[in-house]
Each structure stands twice: as structure tokens, then as C-alpha cells.
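Enquirer: Below are the sequence and a predicted model; questions follow.
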Amino acid sequence: MGVRIRDTNRIPEAIANIDRINSRSVKIGYISGGEYAGGTLTNKGKARVHEYGVDIPVTDKMRKFWVAKFGVGLKASTTHIRIPERSFLRNGSEQATPAIMAKAAELVPLAILDNVDVELLYEALGLEMRTEIQKYARALQSPPNAPLTVQQKGSSNPLIETGAMLQAMEVILQ
């Protein structure tokens, strides 16, 4: 009668899965495309403006536009129009990170043991982070829109006009 030895050591597979986990990443934000398309600000451009704010220099042409479009003349002393910083990407991701990291702490061991696909792991975490950033942006109320902006948009939410900018946020696996 012979002795049979069966090796169920899965350490090599676990190491390979750890290598796959370490070689991948996910980016959330406005990654592809430019900030302008055909002279028009894209969703990526709008996101940058809101994330960091911008000072727009007032020109004579702009003064005429304001009168024609809004029926409002800009004061002679107005040299810039300020769109304030409304950091929804940085602040939203910072607020969501503890919950996302807790979820990762649950899922990474499963991925190491090959019970969760590494691609699905990153996709799930990226999609959840995007959802949390979008929630943060929808709830953001400060700094508020100027009264003229509220009148034009019909809404006081500073980051929502059509919803297209938030919907354009990407989740890219790398």
C-alpha cells in the first residue's frame, strides 16, 4: 500500500493575485478629452472651473453681452467675474475614502484567494467612489450661486444645471 501526498498549497496563486492587484489601479474624474470642444466648455472644463474656481476678465464685449443677454449692466469697477471654488472632486473623494477603504479591506482578501475577480474589484470600488462623489456634489450648497445665476438656471444648486457634468464623470481601470 502506497502513501499518497496531495499538495493543496495555493500560495503561488495568492502571490500571483497580489501581483495583479498591485499592478492595477482605477481613476475617477474627468480624464479623457479636452476642456474645450469647438470653442465651448466641455463637462471636463466645467468640472475644472468648479473644482478650482476661476476669475474671468471683463471685456467691453462681455459688458455688451451681459446687457443683451441678462438686461444687466456690469459696473465700471467690475474687472473680473469670479466663479468660486466648489471642490466636489477633492472634498467628495476625501469624505468617501474611509468607507471605500473599508469596502476594499473586505474585498481584497477575497481577490487574493481568487474568489473575486481583480477587474471587478477595482470596477466596483471605482463605481462606488464615483457615486459617493456625485452624491456629495448634488448636496453641495456652498458657496451659493449668485442671484442672477439662480434666476437663469431656475435652481440654487451650484453644481447642477442639467446633470450632464456629473454624469460625464469617468471610472477608468488601468
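Expert: Right, received. Where do you want to start? Residues are numbered from 1 along each chain as shown.
Enquirer: hey, let's count contacts and neighbours off CA atoms from now on
Expert: Fine.
Enquirer: Show me the helices in the protein, by range?
Expert: Secondary structure of the chain (DSSP state H): helices at 11-23, 43-52, 60-70, 88-112, 118-139, 147-153, 164-167.
Enquirer: Would you format those as JSON lines with mean neighbour count and distance to Arg82 included?
Expert: Below are the helices of the chain laid out as JSON lines (neighbours: other Cα atoms under 10 Å; distance: least, Cα to Cα, whole Å):
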{"stretch": "helix 11-23", "mean neighbour count": "14", "distance to Arg82": "42"}
{"stretch": "helix 43-52", "mean neighbour count": "19", "distance to Arg82": "10"}
{"stretch": "helix 60-70", "mean neighbour count": "12", "distance to Arg82": "14"}
{"stretch": "helix 88-112", "mean neighbour count": "16", "distance to Arg82": "18"}
{"stretch": "helix 118-139", "mean neighbour count": "19", "distance to Arg82": "20"}
{"stretch": "helix 147-153", "mean neighbour count": "13", "distance to Arg82": "12"}
{"stretch": "helix 164-167", "mean neighbour count": "16", "distance to Arg82": "20"}
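Enquirer: got another, please set it beside the one above:
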Amino acid sequence: EVGVMIPVGNKSLAFLQMIATVNEFGAEIYPKNGPYLVIPMKDGSFRRLKHVKIPERSFLRDGIDLGIFRINELVERDLSCIMNSELTAYELYEDVGRLIQQRIKDEIKLKVTPHNAPITIENKGKDDPLVDTGALHKSI
């Protein structure tokens, strides 16, 4: 299986899956308990926002879609090995899983657009949309 599958550090699996989903498909977040979202800033201050729009940054789908040629090549090679009794179907399954896992991890590192919002850059100290602590990357 490939996906956001394991908790990392103090980040729960549910939290990492939520982060993955929000980035994969984008989201608009509105306040539930008042007129503003309250965003804690790195310097200890707070910003009040009416809503936040997080753009789609597909890394799961793009990880597969943009790597489909390599995946197909691997399957063709491994099928040939299976036909020659050099590999089992389970080993093909594992090879494909490892390749997809690596493609998704690569996509997390390579995806630089859409850029982070200025407030996010201020908080993170960098404009690296899918990388903050590295927990999402490690959870794949």
C-alpha cells in the first residue's frame, strides 16, 4: 500500500492525512466559532483572517501520473521476469509500490507552485509549499 500511512513524530496519522488531502485537492477554510480565523505567528503575535484559500498542490496524483511511463516500464520488465520464473507477482507488487512511493516523495520535494501565501512564508521562513517539518514526506 502507498499513501499517507504512518504517523511521524508528534504528528498523528489523521493530522497528516488531513494535511495531505488539503494540499492534494485544495481547500477553503472559514471560521466556525467567530468572524475570524486566528493564525498564530512565529513571533508570538496573531493574525485574524476572514478565510484562507489553500490551492491544490497535487503530489499523490501527480506522483503517479507524471511517473506512469516509469511505472509501466517497471511492470513490463517485472512481467518478463515473472514469465521467466525470476520474480513472483508479489515481488512485482512490491517493486511497483516502492516506485510509486518514491515518485510521491519526489513530487513533494519538487512541487514549488503554487507558492505559499506571504503569511505562510513568514511563519515557515521559506516558500516550500509541501515541506515544513518533513513529516508528510516521511509518512509516505
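Expert: That came through fine. A quick note: this is a predicted structure, and the numbers were derived from the prediction, not measured.
Enquirer: Ok, which of the helices of structure 1 comes nearest Ile81 of structure 1?
Expert: With Cα to Cα, the closest approach to Ile81 of structure 1 among the helices of structure 1 belongs to helix 60-70: 10.3 Å.
Enquirer: For Tyr36 of structure 1, which of the helices of structure 1 is the nearest?
Expert: From those, taking Cα to Cα, the stretch that ends up closest is helix 43-52, at 6.5 Å.
Enquirer: Output the residue interval of structure 2 matched by that closest one.
Expert: Mapping helix 43-52 of structure 1 onto structure 2 (TM-score structural alignment) gives residues 16-25.
Enquirer: Distance to His80 of structure 1 added to the helices of structure 1, as a markdown table?
Expert: Shown next, in a markdown table, are the helices of structure 1 (distance: least, Cα to Cα, whole Å):
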| stretch | distance to His80 of structure 1 |
| --- | --- |
| helix 11-23 | 46 |
| helix 43-52 | 15 |
| helix 60-70 | 10 |
| helix 88-112 | 23 |
| helix 118-139 | 26 |
| helix 147-153 | 16 |
| helix 164-167 | 24 |
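Enquirer: For Gly33 of structure 1, find the nearest of these.
Expert: helix 43-52 (7.5 Å).
Enquirer: How about the contacts made by the residue nearest in space to the middle of structure 1?
Expert: Closest to where the C-alpha atoms of structure 1 average out (Cα atoms, centre = their mean) is Gly29, at 3.6 Å. By Cα atoms under 8 Å, 6 or more residues apart in numbering, Gly29 of structure 1 lies in contact with Leu89, Arg130, Met169, Glu170, Val171.
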